[in-house]
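Enquirer: This is the structure alone, sequence omitted:
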């Protein structure tokens, strides 16, 4: 589905969607140095749209740029306001937001230092990333032959444009074989994350996820699920684990802003549990949607209302 909207925020002002253009010599287009975020706004049960965990997303955007030695020419508060203004200008309720920071045209070559740092915020209406059917009934996943980047070759804690070539290769590889998502191992053979989501397994009531100090991106949805699990007095353990631990898990699910909370029913042709979303997965999925789209106010600090 083609992306459409009325307005895009670009370098400090709202402009018509069709006018948001860059030169073909834009540095980031050639070399991949840039940072972005994926954020969702939901229309809640009372009809009011609220952006979910906006402050945390924008902080991570600034962290990513700091890692890349890119100085954003706006404050965090200004980018937060830009996100709110973009949603309002387009009249959206439910929508996806993509703030992106990139180097414009000017110098070429890897050492270019004088190119202008440019910033845009785009919003569009986008359903769940892995599909509504997958959200309800689970998806099929496959371990990719492409390993997740080592922590000393790429900066894992930055949501950096060029890093996603690694994810694209993994995603395309498994989709060509009939799967919906790729699971990626780190360079030592332990499970890292999916191509665009963090991963959780459940075994005998214990929830296990990969540690934040490894090769994973520190997901904001991951943090949300960990907090919601703790709110329910569920035991959450961060530890390294192998692919065969996924095979014998009772439940497996992936989380991310785009994918939300999506169960996995099969990995590498092995059925997970009984092949349907498990009870803890469904409970955490329900809790998540109660907080983003329902009427839950337990974590009111996660919500930034647009109106």
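Expert: Structure received. Predicted model only: the values in this text are computed from it and were never measured.
Enquirer: use CA for all of it now, contacts and neighbours both
Expert: Fine.
Enquirer: what about the helices in the stretch 151-300 of the chain?
Expert: For the stretch 151-300 of the chain, applying DSSP state H, counting those that start in this stretch gives helices covering 164-175, 220-231, 243-247, 279-292.
Enquirer: out of those, which comes closest to residue 262?
Expert: Nearest to residue 262 among these is helix 279-292 (7.9 Å), distances taken as CA to CA.
Enquirer: which strands and helices sit next to the helix or strand just after that closest one?
Expert: Using DSSP states H and E, the helix or strand that directly follows helix 279-292 along the chain is strand 303-305. Counting by 3 or more CA pairs under 8 Å, 6 or more residues apart in numbering; DSSP states H and E, the packing neighbours recorded for strand 303-305 are strand 49-52.
Enquirer: and the comparison structure, right after this:
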């Protein structure tokens, strides 16, 4: 059992270009093209300990499909099939599943390797998969009580500036700057608007709100947002419960006067937002819709919701 710090477990091995190597041998050259120009794509995938003690990867195929779609958008030729990359995720955890008592976070990444330099270079595509134990991204307290968010001074890039269907490495500089601004200002997370001033998403999460009439809304995929897999799961959970969800644009002040706001994402899972721009959201506590989504989601990922059993790939 190894650790990146005294409190974070990580796998002893990395899947790199088709074979397992020791963690410390998972290296790339300083002339790697992606390091200089940001051309790569990645996924974040969680594996959970289920109620019966097994380890299960959440919506593995959907994540692999999005990874390959992202590579296609970036015109990067994949050296492995979808099946090979999915099996590599399973293989990596299967070999070390006992050490991930609390589950694991998988990070497949595809990037242009070293060789030629310059913006027009086309080098071989490299693929790596790592795993570590990553707890609640916005904190356990944030999951329970909600977080404080701030509308960022940074704007989410226009759909003709970035490829919004792709989870592309270089594009996350926009998110990093927004996140740092928010944290330095004393907040937990940033909310970015699109170029028209409508709410897009958080730095690494999709957003839902419940207004005072009980209407549930989330920005549409025509906005510059990632087509989140957790977002899709939440849409299904809500609609399966008989609730309607409107995929529509919303203004920032709609967040100030609604009853509930919550973020969704692989890392953040289902995180309530108790405050936006120093304005209390609703009662300042997770609301009933947020609590329902949280409860159902966590039951599903732990194998306690048979209707969502297809979301789980058991190791």
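Expert: Cool, got the structure. Quantities reported herein were computed from a predicted structural model and do not represent experimental measurements.
Enquirer: Report the contact partners of the residue opposite residue 270 of the first structure in the second structure once aligned.
Expert: Here residue 270 of the first structure is matched to residue 279 in the second structure, going by TM-score structural alignment. Residue 279 of the second structure makes contacts with residue 256, as judged by CA atoms under 8 Å, 6 or more residues apart in numbering.
Enquirer: nearest residue to residue 46 of the second structure other than its sequence neighbours?
Expert: In space, and not counting its chain neighbours, residue 46 of the second structure is closest to residue 105: 4.6 Å by CA to CA, 6 or more residues apart in numbering.
Enquirer: Surely that neighbour is in contact with residue 44?
Expert: Yes: in this structure, residue 105 of the second structure is within contact of residue 44 by CA atoms under 8 Å, at 6.8 Å.
Enquirer: And the two? Which one has more around it.
Expert: Each of residue 105 of the second structure and residue 44 has its neighbours counted (other CA atoms under 10 Å); residue 105 has more, 22 against 16.
Enquirer: now for that one: what does it line up with in the first structure?
Expert: In the first structure, residue 105 of the second structure lands on residue 96 (TM-score structural alignment).
Enquirer: now swap in residue 210 of the second structure and tell me
Expert: Taking TM-score structural alignment, the alignment pairs residue 210 of the second structure with residue 202 from the first structure.
Enquirer: again, but for residue 69 of the second structure
Expert: Match for residue 69 of the second structure (TM-score structural alignment): residue 63.
Enquirer: isn't that match right next to residue 158, touching?
Expert: Yes: in terms of CA under 8 Å, residue 63 of the first structure counts as a neighbour of residue 158; the distance is 6.9 Å.
Enquirer: So between those two, which is more surrounded?
Expert: More crowded of residue 63 of the first structure and residue 158, by other CA under 10 Å: residue 158, with 23 against 17.
Enquirer: Quickly note the distance from that one to residue 298 of the first structure.
Expert: Counting by CA to CA, to the nearest Å, the gap from residue 158 of the first structure to residue 298 of the first structure is 29 Å.
Enquirer: circling back to that earlier point, which residues does the residue lying closest to the match of residue 210 of the second structure once chain neighbours are set aside contact?
Expert: Nearest non-adjacent residue to residue 202 of the first structure, counting by CA to CA, 6+ apart: residue 251, 5.0 Å away. Residues near residue 251 of the first structure by CA under 8 Å, 6+ apart: 201-203, 263-265, 272-273, 277-278, 280-281.
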